[in-house]
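Q: the sequence and its predicted three-dimensional model are supplied below.
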Amino acid sequence: MQTKKVVGVDVGGSHITAGWVDLQEMRLDDSSVVRSDVDSLGSKDQVLDGWIQVLSRFELSPSDCIGIAMPAPFDYERGISLLKEQGKFRSLYGVNVREHLAKGLGIHSRQIFFSNDAASFLQGEALFQRFPPNERVIGITLGTGLGSAYRFGERAVDAELWSSPFKAKQAEDYLGTNWFVKWAMDVSGLSISGPKELVLTAPELAHRAFTEYGKNLGEFLAKPIREHGIERVILGGNITKGRKYFHEPLLNQLKEKQVNVEINFSQLGENAVLLGAASNCEYPKGNIS
């Protein structure tokens, strides 16, 4: 079997990151990584041309491929964007992204594979840390939004828990960045952009916020852990940079709920998505969804 070179790609609401991935060693070539800002509110041509400009830096032979992690909703099998009401990439709604990228890069469309970003995060961590394929794992990314994925076998799938009912609203309202913004305003009248600013400007207040956040996270996780017999939880995303504040409240809440599970934090950070997306090229159907 001919060895193929693979580019792993992470497309976010504000950036695109890409780099060569060695699937044999499950390792990212750090020296090859390219990151560029993206205007997710730009026109179709502006967005796609920006992506093509980044991806064109990687010289691909006909046997090589590109694995791209995209946020939902997206038709990962056909490569068509369904993003419309998510506040990003509305100009790509209904566009066959695979065909446009292939044409712009001068490669065959069959060399491009798409996967869900949350599922790619979990897949990358699972492969890098060599989790047993029969281990039941949930991956959660905590950032601007709430990403979630399950892995019950060889491949991770999007869990779509962001909109699940939780407390008075939905889960993302209590576990995304905006929760900290609202909490700080309600509790102290402090206007912040997110948890990082809260930690820097009001550390004591941040400790209170993260304590409540950890309790919310534990309460939220208890249900899917019980329902699916989850053995391990992997947490990633920018909010986990404040883990020293919320880790203990999270564990205490799970203990109170009589939930016994292993809690791990991401070892790869953002690189997990690149590895997971790249690994998608190894699957015939090409969609970790």
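A: That came through fine. Numbering: from 1, shown residues only.
Q: okay, CA-based contacts and neighbour counts for the rest of this
A: Fine.
Q: so which residues of the stretch 1-150 of the chain form strands?
A: Secondary structure of the stretch 1-150 of the chain, counting by DSSP state E, counting those that start in this stretch: strands at 6-11, 15-22, 27-28, 34-37, 65-70, 74-75, 80-81, 112-116, 137-142, 146-151.
Q: distance between the first one and the chain's centre?
A: Using Cα atoms, centre = their mean, to the nearest Å, the distance from the centre of strand 6-11 to the centre of the chain it belongs to is 13 Å.
Q: against that first model, consider the following:
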Amino acid sequence: MNEYAIAFDVGGLFIKSAVLSSHGNVCKDTMVIYPAKAKEEKEKLLEHFVSIIQQQINKINDKWFKVFGIGFAFPGPFDYENGISYIRGIDKFEHIYGVNLREELMERLGSQPGLKKKLSPNYRIVFDNDANLFALGELLSGKAKTYAKSMCVTIGTGTGSAFIEHGLLVKERSDVPENGWIYNTPFEASIIDDYISKRGIMRLAAEQGLPSGLDVKELAELSRSGHEGAAAVFHQFGTNMGRAFLPLIDAFQPEAVIIGGQIAKSHDLFGRAFLEQLQGVTLQIEYVEQTSHSTFVGVSKLLRLAMDQDSEQSEGSERLDKLS
């Protein structure tokens, strides 16, 4: 019987999901973008997660199968080990603050017989930081694979980050911020997250007198069409990015900075200004177009590690039983 996993890449506006084979490959025609419904009440949001799981399972083109795991790439703050969200103050996912998502989801999945029979008896639900999983995916099958030391960044509604050295995440060391998270690093009048993000671009657009209703994609199209104000927005964004990242690069000394997230798709507009701030620094800049694909690969690996850990603990218990 074949085994599959369901992967979630959770954002403030959208949830991207895919079915993964037991080898970590994204199954054909299963990558779907759903609305995040991040402002919904707890019950409606949990129902939404369960509905996505059901819809994704329905996409599995296999007669005999089980789902061995469900993995979530979730932004923080979040207790990833226990599956508890601590996001608040940003008008997204407020109603699941302090909620144990693992317990709540397992309870709901177990109460639906048609869904329950598709799940392996020992299936796992796991969570980790979205930037960590992106970095893990890049390390396994992406651009970080060729470097011994890299700084991975995702830029979207906020700034996600992870630092990799010799195949391991570096979280607690003097040359990286705490947890490897750069979002709350002081920068200018606030923190990096307020500048190197969608809202950072929106603020620059407002300063240029551009209409407030434009999104980043529309601003990028304006810039590519020759609009000077829109071009100035991305040039300043790249400058800010270089100035914000330079101290972090100087401290960690990566061989490469690997950049993903929705805003990375506009690197043709801000990349030159970014590099101008890094003159004299020897490193490679790599942009990733399919961030979620790398994140899904990371989710698959996380699930396998969790399953292996369960297996080791089970074997240890059996040995103890025989000794007693």
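A: Arrived safely, thanks for sending. All of these numbers come straight from a predicted model, not from anything done at the bench.
Q: superposing both, give me the TM-score.
A: Taking TM-score structural alignment, normalised by the length of the first structure as the basis, the two superposed chains have a TM-score of 0.87; 283 aligned residues with a Cα RMSD of 2.7 Å.
Q: format the strands of the stretch 1-150 of the first structure as TSV; extra columns: mean neighbour count.
A: As requested, the strands of the stretch 1-150 of the first structure are exported to TSV (neighbours: other Cα atoms under 10 Å):
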stretch	mean neighbour count
strand 6-11	28
strand 15-22	22
strand 27-28	19
strand 34-37	14
strand 65-70	28
strand 74-75	20
strand 80-81	21
strand 112-116	29
strand 137-142	26
strand 146-151	24
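Q: residues near the residue mapped onto Phe296 of the second structure from the first structure, how many?
A: When the first structure is aligned by TM-score structural alignment, the residue opposite Phe296 of the second structure is Leu274. Residues near Leu274 of the first structure, counting by other Cα atoms under 10 Å, number 32.
Q: and what of Phe220 of the first structure?
A: Phe220 of the first structure: 21 neighbours (other Cα under 10 Å).
Q: kindly report the same for Thr185 of the second structure.
A: Number of residues near Thr185 of the second structure (other Cα under 10 Å) recorded here: 15.
Q: again with Leu48 of the first structure
A: The local packing of Leu48 of the first structure (other Cα under 10 Å) involves 17 other residues.
Q: residue in the second structure matching it?
A: Counting by TM-score structural alignment, the partner of Leu48 of the first structure is Leu46.
Q: surely its match meets Glu103?
A: No. The criterion here is Cα atoms under 8 Å, and Leu46 of the second structure misses it with Glu103 at 11.1 Å.
Q: what helices and strands are in contact with the longest helix along the second structure?
A: The longest helix of the second structure (DSSP state H) is helix 291-323. Identification of packing neighbours for helix 291-323 of the second structure by 3 or more Cα pairs under 8 Å, 6 or more residues apart in numbering; DSSP states H and E yields strand 2-10, strand 14-21, strand 65-74, strand 119-129, helix 130-141.
Q: among those, which is nearest Ala230 of the second structure?
A: With Cα to Cα, the closest approach to Ala230 of the second structure among these belongs to strand 14-21: 25.2 Å.
Q: and the closest one, which stretch of the first structure?
A: Taking TM-score structural alignment, strand 14-21 of the second structure hits residues 15-22 over in the first structure.
Q: distance of the counterpart of Val33 of the first structure in the second structure relative to Ile60 of the second structure?
A: Aligned by TM-score structural alignment, Val33 of the first structure pairs with Met31 of the second structure. From Met31 of the second structure across to Ile60 of the second structure, the span is 11 Å (Cα to Cα, to the nearest Å).
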